[in-house]
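K.L.:
Show me how the following folds:
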Amino acid sequence: MMTQEFIFEDNYKKLGFGIFSENNLNYIHDNRFKPYIKIFFAPEGYELRTDFNHYTTTGPTLFFINSNQYLEVSQGKGDSFLIYYNRDFYCVQIHDKEVACDGLLFNNIFEIPKIELDNMEMDTIRTLFSNIYNELEGKESSKEEMIRTYLKQIIIRATRNWKKQNIHTRVENISHNDIELFRDFSRLLEIHYREKHTVADYAELLHMAPKTLTHKFKSLNIESPNQFIINRILLEAKRLLFYTDKPVKEIAYDLGYEDPAYFNRLFSNKVGSTPSNFKKNYSLGK
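P.N.:
Got it, this is the predicted structure:
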């Protein structure tokens, strides 16, 4: 069993807090965590995978894992902490004006789900985690709102740090409007990638010309919107290939491709392997 686990649950709302050590990291892979939004704290030296990206932490790190993403921890020393909750407890989309993290911490097109913590930020985050732990362990009637308040503080601080570590390092003096455009594109892509496959589709949703959108991304020193669209489709294709038993033809249809042969060519060209070979080789750990 886990070292410790504390849960708040009221009607449909649920938040849990788990403490892990090197002896029970395998419990993080438990299927019961998959439907939840997760914030995972890992100290230095942890090895883990989110979707198909592998990480080794070089210092204290927070990972933000959406309910449609996968988290697997292979090894690590020292205590790690997992906060998991459902959208009924706190939905970042509904409360976007409060925390402005959707499209950055979650559903960001870079597929970068983490921030690294310096000593000062580490102390603050540890205090917030400890506050949530204390509220869960206590019996105060107002604990739900206190926990939500601490959770929001973690998300807000992490969002600020994500911008510094992943956007401001790429573009000096980036404007608020440019960051909001980036977030809007990320959120729209997450909603529509199954049926909208072109830059023109998203430019229309953003009320701008396709060339303007492409130029904006170029000025931000990031990949083209077209490449981000393809990357998101391929990520979902990999998830469906590896985590489900769906045949390639059905996956192609799920992702909005009426011609499975075209989907096969796209996948093979971008990934360097046919969908069938990717599934077989990845399952074997190649």
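
K.L.:
Only C-alpha atoms from now on, for both contacts and neighbour counts.
P.N.:
OK.

K.L.:
how about stretch 255-266: buried residues?
P.N.:
Using 16 or more other Cα atoms under 10 Å as the test for burial, stretch 255-266 gives 255-257, 260, 263-264, 266.

K.L.:
Tell me where the protein has helices.
P.N.:
With DSSP state H applied, the chain shows helices at 96-99, 119-137, 143-166, 176-192, 199-205, 210-219, 225-243, 248-254, 260-271, 275-283, listed in chain order.

K.L.:
would you turn the buried residues of stretch 255-266 into TSV with distance to Asn177?
P.N.:
Below are the buried residues of stretch 255-266 laid out as TSV (distance: Cα to Cα, whole Å):
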residue	distance to Asn177
Leu255	31
Gly256	31
Tyr257	34
Pro260	39
Phe263	35
Asn264	38
Leu266	33
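
K.L.:
Compare the helices of the chain and give me the one nearest Glu47.
P.N.:
Of all the helices of the chain, the one in closest proximity to Glu47, counting by Cα to Cα, is helix 275-283 (17.9 Å).

K.L.:
what inclination does that closest one have with respect to helix 260-271?
P.N.:
Interaxial angle, helix 275-283 versus helix 260-271 (axes from the mean of the first three to the mean of the last three Cα atoms, to 10 degrees): 40 degrees.

K.L.:
and for comparison, fold this next one:
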Amino acid sequence: MLSQSVYTLVNEQNGNLAFKLFEFDNNSYFDHIQRNNYFTLILITSGEGVATVDLCDYSFQENTLFAFYPYQPFMLQSAKPIMGISIQFHHDFFCIYRHHKEIAANGILFNNVYQQPFIDLNEFSKSSILNLINGIANELKNDAFRKDEVLISYLKILLVTATRIKLEQQTIQNSETVNIKQQFVIQNLKNAIEDNFRTKHSASDYADLLNQTPASLARITKNHFNKTLSDLITERIIIEAKRELYLTDKTIKEIAYELGYEDEYYFSRLFKNKTDISPQIYRNTIGFNRGAESN
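P.N.:
So this is what the prediction gives:
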């Protein structure tokens, strides 16, 4: 385990926190809704409880690794103390959007509307993750040359390792919990959303595309994703909006139009309703092109 409870790295250019690693031994850190402006990894080493993520509840136990993207609402509740380790890093330190080809974590580990936001670790994978975390901690406590580059290397390996585990678990879960007919519908639904979320926003649109009754598709979606179909579509739209707000200098109006909304104010209200902040504030606090005009 770590010999010290908190390690941090500050961005020398702006004085903001770039990277933080800390141990926790009680529920106080995450027992209320979090909407952090950085990526968060949480490894539960002891205890169990219920995680509320995007208004959906998931049971968890020890040896669970959570992955949350910026401004994703989450909360961990437990009747008894939970123990673990958390890693938090800002877009400025490492952006999964810009390094997608290297680590492939975006859309799998983070920003995955189709899967639960955590992975279960066996003893081998837990040991691998803890070894990487200890390497990060050792690097953080040393004031060595180009510490940030070494930390990024460790972080990349950690994210790739976790992504591999999640991909393996997705394959097992799909084969074990879903019959062939439903698996076919679910995969077609995923493909339909990915191909059409910019132009088709209603659940009935996708029921028509898949030749399913709205009630049947709603039932399959709720059983498999623990979400309504409307929520699934909207979450996918918001994730794309975040990517555009971060990576481009397009105006809010342009982004809204490309996502199928002629009324940018309606789109902004939808974004704020789902993220608790406006698109402009998101860009100003997270975006690579900070301060771009909204119109």
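
K.L.:
Any idea which of the helices of structure 1 gets closest to Gly76 of structure 1?
P.N.:
Of the helices of structure 1, nearest to Gly76 of structure 1 by Cα to Cα is helix 119-137, at 18.1 Å.

K.L.:
residue range for the closest one in structure 2?
P.N.:
On the basis of TM-score structural alignment, helix 119-137 of structure 1 is assigned to residues 123-141 in structure 2.

K.L.:
I'd say Tyr133 of structure 1 and Phe6 touch.
P.N.:
Yes. Look at Tyr133 of structure 1 against Phe6 with Cα atoms under 8 Å: they come within range, at 7.5 Å.

K.L.:
list residues touching both of these two?
P.N.:
Counting by Cα atoms under 8 Å, 6 or more residues apart in numbering, the common neighbours of Tyr133 of structure 1 and Phe6 are Phe17.

K.L.:
And these two? Which one has more around it.
P.N.:
Counted by other Cα atoms under 10 Å, Tyr133 of structure 1 and Phe6 do not tie: Tyr133 has more neighbours, with 20 against 16.

K.L.:
Apart from its neighbours in sequence, what residue is nearest the more buried one?
P.N.:
Excluding the flanking residues, the one nearest Tyr133 of structure 1 by Cα to Cα, 6 or more residues apart in numbering is Phe17, at 6.9 Å.

K.L.:
For the counterpart of Val150 of structure 2 in structure 1, give its distance to Leu213 of structure 1.
P.N.:
When structure 1 is aligned by TM-score structural alignment, Val150 of structure 2 is paired with Met146. Applying Cα to Cα, to the nearest Å, one obtains 41 Å for the distance of Met146 of structure 1 from Leu213 of structure 1.

K.L.:
Show me which of those two is the more surrounded one.
P.N.:
Counted by other Cα under 10 Å, Met146 of structure 1 and Leu213 do not tie: Leu213 has more neighbours, with 23 against 15.

K.L.:
Could you report the distance from the more buried one to Phe182 of structure 1?
P.N.:
Leu213 of structure 1 is 10 Å from Phe182 of structure 1, where distance means Cα to Cα.

K.L.:
for Ala42 of structure 1, same thing?
P.N.:
Distance, Ala42 of structure 1 to Phe182 of structure 1, using Cα to Cα: 28 Å.

K.L.:
now Arg239 of structure 1
P.N.:
Distance, Arg239 of structure 1 to Phe182 of structure 1, using Cα to Cα: 24 Å.

K.L.:
neighbour count winner among these two?
P.N.:
Phe182 (21 against 16).

K.L.:
In contact with the residue nearest to the more buried one when sequence neighbours are not counted, which residues?
P.N.:
Distances taken as Cα to Cα, 6+ apart place Gly103 nearest to Phe182 of structure 1, at 7.6 Å, with adjacent residues excluded. The contact partners of Gly103 of structure 1, by Cα under 8 Å, 6+ apart, come to 109, 182-187.

K.L.:
swap the cut-off to 7 Å and go again
P.N.:
183-184, 186-187 (Cα atoms under 7 Å, 6 or more residues apart in numbering).

K.L.:
mind checking what it lines up with in structure 2?
P.N.:
Match for Gly103 of structure 1 (TM-score structural alignment): Gly107.

K.L.:
now Tyr85 of structure 1
P.N.:
Counting by TM-score structural alignment, Tyr85 of structure 1 lines up with Phe89 in structure 2.

K.L.:
Please list all residues in contact with the residue lying closest to that match once chain neighbours are set aside.
P.N.:
In space, and not counting its chain neighbours, Phe89 of structure 2 is closest to Phe19: 4.4 Å by Cα to Cα, 6+ apart. Taking Cα under 7 Å, 6+ apart, we find Phe19 of structure 2 in contact with 8-10, 88-90.

K.L.:
what do you get if the cut-off is 10 Å, keeping everything else the same?
P.N.:
Each residue near Phe19 of structure 2 by Cα atoms under 10 Å, 6 or more residues apart in numbering is listed here: 7-11, 38-39, 87-94, 140, 148, 151-152.

K.L.:
For the alignment partner in structure 1 of it, give its distance to Lys38 of structure 1.
P.N.:
Mapped onto structure 1 by TM-score structural alignment, Phe19 of structure 2 lines up with Leu15. Between Leu15 of structure 1 and Lys38 of structure 1 the distance is 10 Å, computed by Cα to Cα.

K.L.:
Find the residues that touch each one of the two.
P.N.:
In contact with both Leu15 of structure 1 and Lys38: 83-86, using Cα under 10 Å, 6+ apart.

K.L.:
can you put those in TSV and add neighbour count and distance to Asp96 of structure 1?
P.N.:
TSV is the format used below for the shared contacts of Leu15 and Lys38 of structure 1 (neighbours: other Cα atoms under 10 Å; distance: Cα to Cα, whole Å):
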residue	neighbour count	distance to Asp96 of structure 1
Ile83	24	19
Tyr84	22	19
Tyr85	24	17
Asn86	17	16
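
K.L.:
that older thread, among the buried residues of stretch 255-266 of structure 1, which one sits closest to Val171 of structure 1?
P.N.:
Distance to Val171 of structure 1 across the buried residues of stretch 255-266 of structure 1 (Cα to Cα) is lowest for Leu266, with 31.0 Å.

K.L.:
you'd agree the closest one is up against Ala237?
P.N.:
No. With contacts counted by Cα atoms under 10 Å, Leu266 of structure 1 stays clear of Ala237, the gap being 11.1 Å.

K.L.:
so what's in contact with those two at the same time?
P.N.:
Pro275.

K.L.:
Cool, thanks, signing off.
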